[in-house]
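Novice: Output the structure for:
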Amino acid sequence: MKATLRRARPADVDQIRELVREATRGRLDPSPDEVFERMAERGMLLALDPERRPVGLVSWRVENLVARILDFLVHPVALRPTVGRQLIEAVEEEARRLECEACVIYVSPEMSSAALAFYIGLGYTRWPEESLSEPWREAAHEFDAFGRVALIKQIRSERVTRPI
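Specialist: Predicted coordinates:
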């Protein structure tokens, strides 16, 4: 299925909350204020099915030429190969437009092998610490305290060595 992607809007808060609750089987139940705050502090895209219901979302923030993918959710999970790919590629396109060098996605070390294969298939991997520039290293360690692992994809062939 090819989804329709669009920026999340304040009017989407309740639908986003429902998507999160369904996808996590109720483990996460964000308040309207929490969803609105996330929308306000980062870019957020929704993926809509043909009936205009949300089936995925992604949020990101850009800093120091690195796009950080902070939220990524596709439900049902069977849509990950299509809808998930659309969402990640949309963030990468926005990151390229903003002259970013890399995209980083933060994942649980206990993620499924299918999820890891999905990210690897999109070009994300763990980079050796010594090969990371300072901004990449900072981004890679940003969520260490939360038990997250950074997978990185270089999206700009040449690294920026002076201001653009």
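
Novice: Going by C-alpha atoms from here, please, whenever you check contacts or count neighbours.
Specialist: OK.

Novice: Quick check: which element contains Leu87?
Specialist: According to DSSP states H and E, Leu87 maps onto helix 85-97.

Novice: And that helix, what does it pack against?
Specialist: Judged by 3 or more C-alpha pairs under 8 Å, 6 or more residues apart in numbering; DSSP states H and E, the packing partners of helix 85-97 are strand 54-63, strand 66-74, strand 102-107.

Novice: Quick check, Arg156 in contact with Arg96.
Specialist: Yes. Using C-alpha atoms under 8 Å, Arg156 is in contact with Arg96, at 7.2 Å.

Novice: Next, the second sequence, to be compared with the first:
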Amino acid sequence: MMSSWPDKYVIGLTGNIATGKSVVRKMLEHLGVYGIDADALAHRAIMKGAPGYQATIDAFGRWILGDDDQIDRSKLGKIVFTADVAIENSGTFEETWNQVSKAWKSIPKVAVDAPPTEKSAAPPSPKQLTVKRATPNQAGQIAVFITEQSSGKRRMTRTDVMEAFGEKAFLLLLAGSDLVGILGWQVENLITRVDDVILKENVLSAQNIKLLVETIEKASSELQSEAALLFLPPVIAKLEKVWSSLGYQSLAVEDLSVRAWQNAAEESILPGMTLFFKRLREHRILRPMV
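Specialist: This is a model prediction of the structure:
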């Protein structure tokens, strides 16, 4: 428990490479934890212009630099990860989620002072659209929705979605209790990526897209994200006026002005998708924030 915030806990995850630390961190985030990826921050700290750049070159030599004078992490990896290590990695995402959920429930709940009483907002009408963050418990529902909306072209199982939860989060667009849209997203290395936007045709409107996007941008701001990359299918990408009104522009990957953004886009974009970009922070974060 933290001394400065008596109702908060710090949960530290450590372990060898490829043992599932990132998966567990993502699962904790689905339960409401604010995640900090120290590995991603370390990568940012050794970028050109950041405080760890020259120190890393001094330690290993200029041979670790790529053609763009950035540190080539694959070259560093040949030094760091050459030891033969046997890692047991045969568990399932379902088993991991059950372990994380059990551990989460075991954390003592701390009583906090109730906030001042305010006039309650009117409850949403039965079919009013709302956005809710999904948990892995809803993996089956998400799998059915994706399969149905793709007319079977993209068949998903509960297991497939459970695995996806190890990499990203899902927002659910609900009409009452009915699922009418999903958005899959993640923030890694201070970059927001949205690679699943699926809406039923009867809710495909500027108002509903704005509702989802504003939810993503608010969460991204809390995570200090500096840019948003949206990878959209044709049926949603064609609504260019909607995206423009929200501050997004359609770009080719090579037109992104920052190499880290290009790398993220190259990793995520699929054939047939259109990239939409929006800068969320005026200045990039290369040094610790104080």
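
Novice: ok, back up a step: in terms of neighbours, single out the busier of Arg156 and Arg96 of structure 1.
Specialist: A side-by-side neighbour count of Arg156 of structure 1 and Arg96, using other C-alpha atoms under 10 Å, places Arg96 first with 18 against 15.

Novice: Gln15 of structure 1 maps to what in structure 2?
Specialist: In structure 2, Gln15 of structure 1 lines up with Gln141, judged by TM-score structural alignment.

Novice: actually Glu138 of structure 1, not the one I wrote
Specialist: Aligned by TM-score structural alignment, Glu138 of structure 1 pairs with Asn263 of structure 2.

Novice: Ok, Arg159 of structure 1 next?
Specialist: Mapped onto structure 2 by TM-score structural alignment, Arg159 of structure 1 lines up with Arg284.

Novice: who's in contact with its match?
Specialist: Glu226 (C-alpha atoms under 8 Å, 6 or more residues apart in numbering).

Novice: Which residue range of structure 2 does the helix holding Leu87 of structure 1 align onto?
Specialist: Under TM-score structural alignment, helix 85-97 of structure 1 corresponds to residues 210-222 of structure 2.

Novice: Comparing that stretch with structure 1, how large is the average distance?
Specialist: Mean deviation of stretch 210-222 of structure 2 relative to structure 1 after superposition (mean C-alpha distance after the TM-score superposition for structure 1): 1.1 Å.

Novice: Quick check: Gly181 of structure 2 touching Ala175?
Specialist: No. Between Gly181 of structure 2 and Ala175 there is no contact under C-alpha under 8 Å: 9.2 Å.

Novice: Between those two, which is the more surrounded one?
Specialist: For Gly181 of structure 2 versus Ala175, the count of surrounding residues by other C-alpha under 10 Å is larger for Gly181: 26 against 18.

Novice: and the more buried one, what pairs with it in structure 1?
Specialist: That one, Gly181 of structure 2, aligns with Gly56 by TM-score structural alignment.

Novice: got a list of what the residue lying closest to its match once chain neighbours are set aside touches?
Specialist: What sits nearest to Gly56 of structure 1 in space, not counting adjacent residues and going by C-alpha to C-alpha, 6 or more residues apart in numbering, is Val74, at 4.1 Å. With contact set as C-alpha under 8 Å, 6+ apart, Val74 of structure 1 has these partners: 23, 55-57, 80, 83-84.

Novice: let's go with 7 Å and repeat that
Specialist: 55-57, 80, 84 (C-alpha atoms under 7 Å, 6 or more residues apart in numbering).

Novice: Over to Leu45 of structure 1?
Specialist: For Leu45 of structure 1, the contact set (C-alpha under 7 Å, 6+ apart) comprises 5-8, 57-59.

Novice: Swap in 10 Å and give it another go.
Specialist: Contact analysis of Leu45 of structure 1 by C-alpha atoms under 10 Å, 6 or more residues apart in numbering lists 5-9, 39, 56-60, 72, 87-88, 90-91.

Novice: sorry, back to before: burial check on the match of Glu138 of structure 1, number of neighbours?
Specialist: Neighbour count for Asn263 of structure 2, taken as other C-alpha under 10 Å: 13.

Novice: picking up where we left off before, in PyMOL, how would I select just the buried ones from the contacts of Leu45 of structure 1?
Specialist: The PyMOL command for the buried members of the contacts of Leu45 of structure 1 (criterion: 16 or more other C-alpha atoms under 10 Å) is given here:
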select buried, resi 5+8+39+56+57+58+59+60+72+87+88+90+91
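
Novice: so which of the contacts of Leu45 of structure 1 comes closest to Trp127 of structure 1?
Specialist: For the contacts of Leu45 of structure 1, the residue nearest Trp127 of structure 1 by C-alpha to C-alpha is Ile88; the value is 19.0 Å.
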